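>>> I need the structure of the sequence given here:
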Amino acid sequence: MSLAFLFIRSRCLPFIALVGLLSVLFLGATSTAQAQIEFDREPISYSDATPRDPVAKLQERLKQGNIALKFDDEQGYLKSVLEELKIPASSQVLVYSKTSFQLRKITPERPRALYFNDDVYVGWVQDGDVLEVMSMDPELGAVFYVLHQDQLEMPRFIRDQGQCLTCHASSRTQGVPGGLVRSAFVAGDGQPHFGAGTFTIDHRSPFDQRWGGYYVSGSHGQMRHMGNAISPSRQEPEAIDREAGANVTDLSTLVDLDPYLAPHSDLVALMVLEHQTQMQNMFTLVSMESRLARHHDGIMNEALGRENDYVSDSTGRRIASAGDKLLEYMLFKDEFALTSPVSGSSEFTREFQQQGPRDSQGRSLRDFDLKTRMFKYPCSYLVDSAGFKSLPTPAKQYVVTRLHRILTGQDTSEEFAYLSATDRQAILEILTETQPKLWDDVVNEAVEEEQGTVAE
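Okay, the predicted model is just below:
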């Protein structure tokens, strides 16, 4: 899928309805699975496990008759689904590349719309057969669903049976079930020129590689991107008019916006989207690596007659490696430095920042900078998400303990030298006030180290 959503490839077609949504997110996920984790075996058992993601919970409420979805002739169940999942219309971004299984209904004149919050992504196509949904489970990662756009007494979200994972569990998603945002050179009919290459984008990506196949509304000064542009030639697909697509604040001159919930495809929403999808993939990577490693230790401990809670050196290294990768991304290592201020064209920026939480000085990890970098305080707001809070204890303890050492200056590793003392102090204070239990794992680690020293 492609939250592009997800570039859904033709071989995903059998059940690609799910995949479609992710086409908006993952504009063009092809299958390169050489780094894929074996998440369909114990202890994860992705396909057989009962999900606990927001859509699974919504489905249970529907089943119990606690709520009912409302249907309308224009967008089907879209408005009702967004309302129940608390997804704002201001998050709308529009994708005109043919990167969904509903590709015949998608063109630059009829783009697919994507809506999202911290946990769920919903894709809608004009006159589409289904709503496409990707929902984040704290242990399974991305879980994919479709909801048929037929008026029924009891509508039901249908979970993908694995076809979506052909595209959405690859090296582009850290080898786990997840989402990604991709950028491509797109022809006038919406078909990407795959031969010209595509870009998987996040907050580290150069600005000029972003958003090919997307409409983009907002201001960005002298920087240029690939959005709002059509590739006129198969022979020279990269020859797009970036200038014409720059600093567009009114999309009505490019596309008919009447069928959509909002008149924009907000630049800041796109920036948040591309950061968020890979951050969630990192959480899933750490979770699955930790669980698989500990499961292997359990088998070996039994076979070798070791204590049940024995942790091998290889497991420790495996958890640390994944944890370090998460920390670098969470603390915005190698973030692309903005060379011009950027601003969106909707209420997304204001509404996103209002979600908090805030410390006694009124600061939040959701506060934007948008002048030289995305956020004022370079630590992902998703540290307050279920994906982070549900990390297995050994992995969470490693990540939180090292995070504390980085922020307090005890960890002087060169890879985090870019963080100023002011940034470290601000992040530490915000986290300490808004998540008072976060550092419990640091205390536990310190106690364990002290006990180990005394024992020696």
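>>> From now on I want contacts and neighbour counts done on CA atoms only, so please keep to that.
OK.
>>> pretty sure residue 386 contacts residue 138?
Yes: with contacts counted by C-alpha atoms under 8 Å, residue 386 reaches residue 138, the gap being 5.7 Å.
>>> If you count surrounding residues, which of these two has more?
residue 138 (22 against 18; other C-alpha atoms under 10 Å).
>>> So what's the residue count around the residue nearest to the more buried one when sequence neighbours are not counted?
Using C-alpha to C-alpha, 6 or more residues apart in numbering and skipping the chain neighbours, the partner closest in space to residue 138 is residue 387 (4.5 Å). By other C-alpha under 10 Å, the residues close to residue 387 number 23.
>>> The structure of the following sequence is requested for comparison with the preceding one:
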Amino acid sequence: MKNCPGFGRMKLFMSLIICLSLNVEVMAQVDFDEPPISYSSAPTDNPITKLQKQLDEQEVTLRGDNPRDYLGSLLDALDIPKSSQALVFSKTSLQLRKISPKRPRALYFNDDTYVGWVQGGDVIEISTVDPSLGAVFYTLSNSMPDRPEFVRDQGQCLACHESSRTHRVPGHLMRSVFVDHSGQPHFGSGTYTTTQASPFEKRWGGWYVTGQHGALRHMGNVIANRNDRLETLDREPGANVTDLSELFDVDPYLESTSDIVALLVLTHQLEMHNLITRAVYETRSAEHYDTIMNAALDRPADYRSESTERRIASAGEKLLQCLLFADEAPLGEVIEGSGRFREEFEARGPFDKQGRSLRQFKLEGRLFRYPCSYLIYSDSFDALPPTAFAYVGRRLQEILSGDDTSGNFGHLSQDDRSAIREILSETKSELFRASDDQHQKVPADAE
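Okay, here's the model as predicted:
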């Protein structure tokens, strides 16, 4: 058969059919329950699975005489600061019937894990970033069991946490809504997905916000009328609030604040995590596609197609824009928090020899003194596939060295570029080494 004159043409024809069908799949939404992602069935390795193992082996215990203290014990076990508390009073999450302006939901977070707690709730809600899978969702019984067990969500959470708002990957999102006295959103008035690019006046509807922000106005702390729209909403009662005790009973909560600085950090972090996950999914899917096509077309196993290079570059550029705050909405006033969050966040470092850190705040004009995300140190960033990791490292060198001063990165001054490069050279040197070692040739101008 192989000696048949038409065999070569038949093989080529069949390969082209395979290529065409696979291209249809690649161009469509990534099916992350199929290889190479296998979201629902792949093994997990994240802070929750690690804590579960410690609990099972009795290396760690969760204690508390009441649900509030039990929550505090969980946060301690996950190294989540209580000062990160953000309070949401809109009915927009799992246990919505128990949430209201008088009984807001509390959210706590560190660099990779988010914990949601509702007064009288049946469960504590947890989401964490698995380096290979993105956001993974769990619940923990709020009845303070002797043998705590985290239960992984079987898809219910993805109804909200996988959409265009999360870049079509399992992710996280912050919504701003118009809320009535019961906490019910007026969806007819519109909703906003909040990212670091969002105008200040569209942020935090349905959230409590404590801190000083001068003449800036947000939607937080405000009850809306049914016919309110963005232009008619009275924001003044919610501005520059530092004491929430007049709005609801703060005693059941671990903190009395919903710190504006923590909310600004959370806003950035949610989007950044989603874009890291998107880069992981795009790169793994594109390289998986190349593996299949290389075998079908008798190409070298390590051959990388032009379409794969473009996909890696496109995801990498979106990640870089968020990483370097290219789309950050300017802060036109000095921002001042109302709790311990700023101090505790900045203390986490790492620091270079001059005592500089990517966690240091500016809070006037922009969020951070050095506009490069601290999540560059996260496990999820480190788990980027080698080609994506190297691409981001190479592009960072081009941007920070001043070779690329146009387009999306024109907001960075020469002092910004120099400082960020010096900090990363001391605290994240492997990023630049990876890009040098692999000699990536992915086009930097990919769309």
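>>> TM between them?
Remark: TM-score between the superposed chains equals 0.90 [TM-score structural alignment, normalised by the length of structure 2]; 414 aligned residues with a C-alpha RMSD of 1.4 Å.
>>> rewinding a little: doesn't the residue nearest to residue 138 of structure 1 fall inside a strand?
No: counting by DSSP: H, G, I helix; E, B strand; the rest coil, residue 387 of structure 1 is not found in a strand; it is helix.
>>> Please pull up the equivalent of it in structure 2.
In structure 2, residue 387 of structure 1 lines up with residue 380, judged by TM-score structural alignment.
>>> Can you give me the separation between that match and residue 238 of structure 2?
Here the criterion is C-alpha to C-alpha, to the nearest Å. By it, residue 380 of structure 2 lies 36 Å from residue 238 of structure 2.
>>> Check residue 393 of structure 2 too.
Distance of residue 393 of structure 2 to residue 238 of structure 2, given as C-alpha to C-alpha: 42 Å.
>>> just residue 216 of structure 2 next, same as before
When distance is defined by C-alpha to C-alpha, residue 216 of structure 2 is 11 Å away from residue 238 of structure 2.
>>> go on, residue 142 of structure 2?
From residue 142 of structure 2 over to residue 238 of structure 2 the distance is 32 Å, taken as C-alpha to C-alpha.
>>> Residue 333 of structure 2 too?
Following C-alpha to C-alpha, the distance that separates residue 333 of structure 2 from residue 238 of structure 2 is 16 Å.
>>> Between the two, which is the more surrounded one?
Each of residue 333 of structure 2 and residue 238 has its neighbours counted (other C-alpha under 10 Å); residue 238 has more, 18 against 15.
>>> What lines up with that one in structure 1?
Under the alignment (TM-score structural alignment), residue 238 of structure 2 pairs with residue 245 of structure 1.
>>> secondary structure element for the spatially most central residue of structure 1?
Structure 1 has residue 277 as the residue nearest its centroid, 1.3 Å off, counting by C-alpha atoms, centre = their mean. Using DSSP states H and E, residue 277 of structure 1 sits in helix 267-304.
>>> Which residues lie in contact with residue 190 of structure 1 in this structure?
Shown in contact with residue 190 of structure 1 (C-alpha atoms under 8 Å, 6 or more residues apart in numbering): 96, 97, 98, 106, 107, 108, 213.
>>> Now restrict those to buried residues only.
Taking 16 or more other C-alpha atoms under 10 Å as the criterion, what is buried in the contacts of residue 190 of structure 1 is 96, 97, 98, 106, 107, 108, 213.
>>> dump the residue contacts of the residue nearest to the first one when sequence neighbours are not counted.
The reference is to residue 96 of structure 1. Using C-alpha to C-alpha, 6+ apart and skipping the chain neighbours, the partner closest in space to residue 96 of structure 1 is residue 111 (4.2 Å). Residue 111 of structure 1 sits next to 94, 95, 96, 97, 125, 126 when contact means C-alpha under 8 Å, 6+ apart.
>>> Name the secondary structure element that contains the fourth one.
Residue 97 of structure 1 belongs to no helix or strand when assigned by DSSP H and E.
>>> what's the matching residue for it over in structure 2?
Per TM-score structural alignment, residue 97 of structure 1 is aligned with residue 90.
>>> Show me where structure 2 has its strands.
Here structure 2 has its strands, by DSSP state E, at 86-88, 105-109, 113-117, 123-130, 134-141, 151-152, 175-177, 191-193, 361-364, 366-368.
>>> Can you get me a residue count around whichever residue in structure 1 pairs up with residue 429 of structure 2?
Aligned against structure 1 by TM-score structural alignment, residue 429 of structure 2 finds its counterpart in residue 436. Residue 436 of structure 1 is flanked by 10 other residues according to other C-alpha under 10 Å.
>>> now residue 436 of structure 1: how far from residue 25 of structure 1?
Taking C-alpha to C-alpha as the measure, residue 436 of structure 1 falls 33 Å from residue 25 of structure 1.
>>> Please apply the same query to residue 404 of structure 1.
32 Å.
>>> These two: who's more crowded?
Neighbours around residue 404 of structure 1 and residue 25, counted as other C-alpha under 10 Å, are more numerous at residue 25. The numbers are 36 against 20.
>>> isn't the more buried one right up against residue 6?
Yes: if you go by C-alpha under 8 Å, residue 25 of structure 1 and residue 6 touch, sitting 4.9 Å apart.
>>> Identify the residue spatially nearest to the equivalent of residue 122 of structure 2 over in structure 1, adjacent ones excluded.
In structure 1, residue 122 of structure 2 lines up with residue 129, judged by TM-score structural alignment. Of all residues not flanking residue 129 of structure 1 in the chain, residue 149 sits nearest, at 5.4 Å (C-alpha to C-alpha, 6+ apart).
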